[in-house]
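Student: sharing a sequence plus its predicted fold:
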Amino acid sequence: MPEDLSAAVSAARTSDRTDKRPSEVRGGAQSKRLLLLCVSVPSFMINLDGNIVAVSLPSIGRALHADFAAIEWVISAYTLTFAALVMPAGALADRYGRKRILVVGLAVFTLASFLCGAAPTAVILNAARAMQGVGAALLLSAALALLSKEFQGAERAPAFAFWGSVIGIAITLGPLVGGVLTQTLGWEWAFYVNVPVGIVMIALSVRAVPESRDPDSAKVDVAGAGSFAAALFLLTFALISGNHRGWSDPLVVATLSVSVILFIVFGLVETHQARPMLDLSFFRLPTYVGANLAGLTYAAALLTMLTYIPLYFQGGMNVSPTTAGLMMVPMALPLFIVPRLVARYLTHWMTGRALLALGLTFVSIGLFALSALASAFAPGPMLIAMAIAGIGAGILNGETAKVGLSVIPPARAGMAAGVGGTVRFAGIVLGFAGLGAILFERISAFLDAAPIGPRGRDLSSASTFIASGDLSAAARLPGTSVALAHAGFAAGYQTLFAVAAVIALAGAMSSLWLIEAVAPSRRGTESDEIIPEFE
């Protein structure tokens, strides 16, 4: 049994030992072990799927004849529905039962994974990816709510450390498994691999997970969920469409404007709810705000790189999917190792504020180094820079959720878990679309400034091919050579990495400014002392 899981179970055994027979203690420990697996493996599936798909994107694009915008939607259709629905899914879990929503989410995710693998066109694939996001939102919000509800006091730190390590395993294996599956069996198996895991987890969850709900939960906030989902969809649509239609295009401007209006409507709706989907009063807590900003910047700056860096390797260095997956290991492996080291050596003497700031600083340093190295296409130094960023990600992976939930009453665990998931995946959606816009614009500006280069429609086509990593197709267009395509590709990624580094640095500064410096001995063990106003 992994050490983090062993520690969590040991803590549970100790807390359950008073006035109980040995057989009852053993049964309680086994139940806790199964429960921890049931809430961690769904997160494993979500992260494994995302990282498998990242390595498979070039193959998907070629097989389905998809351009850069369609490739963006393979990621965005999933993360958008995830980000838009994970918060109302948390409210559903609180109201109708966290176990029930977990099982429903697993079923939807598993079915959608099969449909993704069987998709004959990019449109159908993206629709199935959106369905996958619905299932992921349901299962993740329920899983985090169960984790927060069932593991209290001394159990919480090792439980969250195990959860973070499981995510690290998924992120570590994702590029490797994705590369091997794509190169040997085809990109479809990047989705089919979820089907047997999902079936097993449904059966285990039905047996091992206890039901729990918030007794004070109200009806689902349909108006809030609808306005938030529509606002986030329109914002993402505008960011992706702006690359191709132009930022002054009337449709893009109108979409952005309506998105802003809908976000305002969402805020107004939530202030008039007796039991809101998003309890805005929690945002009076600086620690909660700081932890969510850390999660947002971590997702936008680093988690998006798990998609962009494989594209860089396959496009700029012309490596195979398997090789690209292997080259992701220095960034991905720390997400498995570091959370365990943090739980064992750092949480006892470093505050949550210090850990989040430290993790984001490591991410920023690694990304700045990648920016400096982007034009050299030198794999050795880049792998070192990736490892530095990965160490920071390993510190952040479980810590952002733990710090945020530490100031929330257990009865609102579903809502708080939904907010945390929404923030993280909204960061991926907006970061991926925003960085994609920056990548496309930088490549276009570079090609436009070249003394001899593509012009007009050829410029737009060349920029699209280069941004998607298909440099050979770009080089066949009038005015574009292989050397110019590589130079434009490097310039685009140099800017992309630099902007992501600035985002991470801003997150580190906001963590130091907002998060309360709670003593390490209190974190996750005496949360009632931190939130007397909710008692």
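Tutor: Sure, I can see it. Numbering: from 1, shown residues only.
Student: going forward, measure contacts between C-alpha atoms and count neighbours the same way
Tutor: Fine.
Student: where exactly do the strands run in the stretch 1-150 of the chain?
Tutor: Taking DSSP state E, counting those that start in this stretch, the stretch 1-150 of the chain contains no strands at all.
Student: in it, which spans are helices?
Tutor: Ranges of helices in the stretch 1-150 of the chain, per DSSP state H, counting those that start in this stretch, are 3-15, 22-64, 68-96, 98-118, 122-150.
Student: could those go into JSON lines alongside mean neighbour count and distance to Leu471?
Tutor: Below are the helices of the stretch 1-150 of the chain laid out as JSON lines (neighbours: other C-alpha atoms under 10 Å; distance: least, C-alpha to C-alpha, whole Å):
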{"stretch": "helix 3-15", "mean neighbour count": "20", "distance to Leu471": "45"}
{"stretch": "helix 22-64", "mean neighbour count": "21", "distance to Leu471": "12"}
{"stretch": "helix 68-96", "mean neighbour count": "26", "distance to Leu471": "12"}
{"stretch": "helix 98-118", "mean neighbour count": "24", "distance to Leu471": "27"}
{"stretch": "helix 122-150", "mean neighbour count": "26", "distance to Leu471": "21"}
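Student: to Gln494, which of those lies closest?
Tutor: Taking C-alpha to C-alpha, helix 68-96 is the member of those nearest to Gln494, at 18.7 Å.
Student: ok, back up a step: the helices of the stretch 1-150 of the chain: which one's closest to Glu526?
Tutor: Taking those one by one with C-alpha to C-alpha, helix 122-150 is closest: 13.5 Å.
Student: what packs against the closest one?
Tutor: helix 22-64, helix 68-96, helix 98-118, helix 156-184, helix 413-449 (3 or more C-alpha pairs under 8 Å, 6 or more residues apart in numbering; DSSP states H and E).
Student: name the element the closest residue to Gly434 other than its chain neighbours belongs to?
Tutor: Nearest residue to Gly434, sequence neighbours excluded (C-alpha to C-alpha, 6 or more residues apart in numbering): Leu239, at 6.2 Å. Secondary structure from DSSP states H and E places Leu239 in helix 222-245.
Student: what are the contacting residues of that helix?
Tutor: 69, 72, 76, 80-81, 84-85, 87-88, 249, 252-253, 255-256, 258-263, 265-266, 269-270, 277, 429-430, 433-434, 436-437, 440-441, 460 (C-alpha atoms under 8 Å, 6 or more residues apart in numbering).
Student: ok, of those residues, which come out buried?
Tutor: 69, 72, 76, 80-81, 84-85, 87-88, 252, 255-256, 259, 262-263, 265-266, 269-270, 277, 429-430, 433-434, 436-437, 440-441, 460 (16 or more other C-alpha atoms under 10 Å).
Student: ok, and here's another one to check against it:
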Amino acid sequence: MSDSIDHTASRGAAVLAAVCVAAVILPLSFSAGAIATPAIGRALGGGPVALNWITNAFMLAFGSCLMAAGTLADRFGRRRVFLCGVSVFSLMSMLLALAPGIVWVDLLRAAQGVGAAAALAGGSAALAQEFDGHARTRAFSLLGTTFGVGLAFGPVLAGGLIELFGWRAVFVSTALLGAMSLLLAAPGMPETRDPHASGVDWPGMASFTAALGLFTVAILEAPDIGWGHPAVGSLLAVAAGSLVAFVLIERHTARPMLDLSLFRYRRFVGVQLLPIATCYCFVVLLVILPIRFVGIEGYAPLNAGLMMIALSAPMLVMPALAVRLTRHASPGLISSLGLLIAAAGLVWLGGVPVGAEPAALLVPMGVIGIGTGLPWGLMDGLSVSVVPKERAGMATGIFSTTRVAGEGLALAMVSAALAGIVAARLTPVVAALAPLAPGHKLMAAGGGAPRTAIDLAAQRLATGDLSGASTLLPGVSLAMLRQHYADAFHLLTYGLAAITVLAALATLRYLGLGDRQGASVATTAATATTATCDDAR
């Protein structure tokens, strides 16, 4: 009996270690990519759109494929999908280190995102099968902390590798970590499947992936070619049609990829709100802050990475603290308070001018990280409580899709909003200094709405290309461009804070105050399936 218990504990530790190593890679790849983008641009060239796709291609493929990966994990085996995903991710990382041009980088980043989706969906589902009760809560809390490690040290690792060895070393490092995860998982991770899975919902998978993918591409491309461009309208129309088809397919499928009836329950909806909220108060900052530090304020990549620790380091401790706090308050209340703290940090950060001392930036960044860390530590554990254990692949697929797709869409919308605010503030300045001649109007690719030099300069400024913006607007000084960027950033953080406050109120509404005596997340997870019947209204 003792040998059996020891073997089970050893196997569980191996599974947890393998999934956590993979979980370090995914946010590391995301956050490190933002630091590496300027260096890639200098080495391989490419305009703002091509450089944006270094991050966007990864996030688009990642988010679009997660739901399908969760379904495949339930049907064909969580171990198999996890190992395939990590293998693809590692292989694409090595190929990225050898990429000869920016187009290859974008394409390989998309393929890397597919591997990441399989790794996360398969690994999370395997973790849910391996642990029960409070052990499962601790495992998912550690998973959240591991994500925090990747977020905290990804920029630092990327900055150091870029300065020492060049940007290609960033992708070599993720390939090596992927290989480590494979070595840990291959011998010890057991194979598990959904015993009731009778087939794969291929039509549902195809329609959902098409809907999400096409909609995201439309959002990403619209700021560059114009919302009135025929391609944008076509993409949105096909995406809407694919979504309608998905809903119809899922309603008439015996074993659907997504059980739509879950949306009738408050608890299920509330859990999905948490990753959406953290997108706007935290994740978008992982991209736009390094751009500001390196491109606008002139910090070296390593220094920018070190500054980002202030934002991400709280993720190392706050998830575990959040679980402890559930002894005294409900997860809904803790998550809502955390989001309100993050919103206050956003308002504080927005008031810091460009060129201020680093300490003026680091303190509000730390406040944002502390606030975001509270819901971050609870939402992974809560996500597996919304469906029966054998459908863990679907649960993690839904939650992870909401998280990653939300991140991609939030990043696209926030980047477009920042460029739009910059353009609006520059327009009267440029008109007063040197009115644009008609010949300065540029046509968007494919014959879309006319784009002025102001629009293009604003887009370059939003991506940290200060010199490129100055070239397009020679009458505007660098100091003035920095100031208008700072003003736009200030307004943007106010908008992000407002979204975060609304998300905090909605989270409290859907997840509720709960048991004031301190029901733990483990108890919440164990009772959530039956509690949803009482929660439905």
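Tutor: Received it, and whenever you're ready, just let me know what you need. Fair warning: this is a prediction, and the values are worked out from it, not measured in the lab.
Student: what does the TM-score come to for these two?
Tutor: The TM-score (TM-score structural alignment, normalised by the length of structure 1) is 0.92; 514 aligned residues with a C-alpha RMSD of 1.9 Å.
Student: for Val287 of structure 2, see how far away the alignment partner in structure 2 of Val222 of structure 1 is.
Tutor: Using TM-score structural alignment as the criterion, Val222 of structure 1 maps onto Trp202 of structure 2. Distance, Trp202 of structure 2 to Val287 of structure 2, using C-alpha to C-alpha, to the nearest Å: 34 Å.
Student: which one of those two has more residues nearby?
Tutor: Neighbour totals were compared for Trp202 of structure 2 and Val287, and Val287 leads with 20 against 14 (other C-alpha atoms under 10 Å).
Student: so what corresponds to that one in structure 1?
Tutor: Under the alignment defined by TM-score structural alignment, Val287 of structure 2 corresponds to Thr307 in structure 1.
Student: give the closest residue to its match in space, chain neighbours not counted.
Tutor: Computed as C-alpha to C-alpha, 6+ apart, the closest residue to Thr307 of structure 1 that is not its neighbour in sequence is Ala54, at 4.6 Å.
Student: please say which position in structure 2 that neighbour maps to.
Tutor: Alignment note (TM-score structural alignment): Ala54 of structure 1 maps to Ala34 of structure 2.
Student: was I right to think its match contacts Leu289?
Tutor: No. With contact defined as C-alpha atoms under 8 Å, Ala34 of structure 2 does not count as touching Leu289 (9.2 Å).
Student: which residue would you name as the spatial centre of structure 2?
Tutor: Nearest to the mean C-alpha position of structure 2, by C-alpha atoms, centre = their mean, lies Glu407 at 3.8 Å.
Student: mind listing what it touches?
Tutor: So Glu407 of structure 2 contacts 59, 276, 279, 283-284 (C-alpha under 8 Å, 6+ apart).
Student: for the alignment partner in structure 1 of Gln459 of structure 2, which non-adjacent residue is closest in space?
Tutor: Aligning on TM-score structural alignment places Gln459 of structure 2 opposite Thr464 in structure 1. Spatially, and ignoring its direct neighbours in sequence, Thr464 of structure 1 is nearest to Phe68 (6.0 Å; C-alpha to C-alpha, 6+ apart).
Student: surely that neighbour touches Ala467?
Tutor: Yes. Here Phe68 of structure 1 reaches Ala467: they are 6.9 Å apart, a contact under C-alpha under 8 Å.
Student: residues near Ala376 of structure 1, how many?
Tutor: A count of nearby residues for Ala376 of structure 1, using other C-alpha under 10 Å, gives 11.
Student: for Ser281 of structure 1, same thing?
Tutor: Here the number of neighbours of Ser281 of structure 1 (other C-alpha under 10 Å) works out to 8.
Student: one more: Ala450 of structure 1?
Tutor: The tally of other residues near Ala450 of structure 1 (other C-alpha under 10 Å) stands at 13.
Student: just give me the match in structure 2 for Gly507 of structure 1.
Tutor: Under the alignment by TM-score structural alignment, Gly507 of structure 1 pairs with Ala503 in structure 2.
Student: rewinding a little: which position in structure 2 aligns with the residue nearest to Gly434 of structure 1?
Tutor: In structure 2, Leu239 of structure 1 lines up with Ile219, judged by TM-score structural alignment.
Student: tell me how many other residues surround its match.
Tutor: Neighbours of Ile219 of structure 2 (other C-alpha under 10 Å): 20.
Student: how near is it to Gly226 of structure 2?
Tutor: Separation of Ile219 of structure 2 from Gly226 of structure 2 (C-alpha to C-alpha): 10 Å.
Student: SS state for the counterpart of Met257 of structure 2 in structure 1?
Tutor: For Met257 of structure 2, the aligned position in structure 1 is Met277, judged by TM-score structural alignment. Under DSSP: H, G, I helix; E, B strand; the rest coil, Met277 of structure 1 falls in the coil class.
Student: separation between Met277 of structure 1 and Tyr192 of structure 1?
Tutor: Computed as C-alpha to C-alpha, the Met277 of structure 1 to Tyr192 of structure 1 distance reads 34 Å.
Student: helices of the stretch 401-535 of structure 1, start to end?
Tutor: With DSSP H, counting those that start in this stretch as the criterion, the stretch 401-535 of structure 1 has helices at 413-449, 457-467, 471-475, 482-514, 527-530.
Student: got the angle between the fourth one and helix 457-467?
Tutor: The reference is to helix 482-514 of structure 1. For helix 482-514 of structure 1 against helix 457-467, the angle between stretch directions is 60 degrees (axes from the mean of the first three to the mean of the last three C-alpha atoms, to 10 degrees).
Student: which residue is the nearest non-sequential neighbour of Gln483 of structure 2?
Tutor: With sequence-adjacent residues excluded and distances taken as C-alpha to C-alpha, 6+ apart, Gln483 of structure 2 is closest to Val354, at 7.1 Å.
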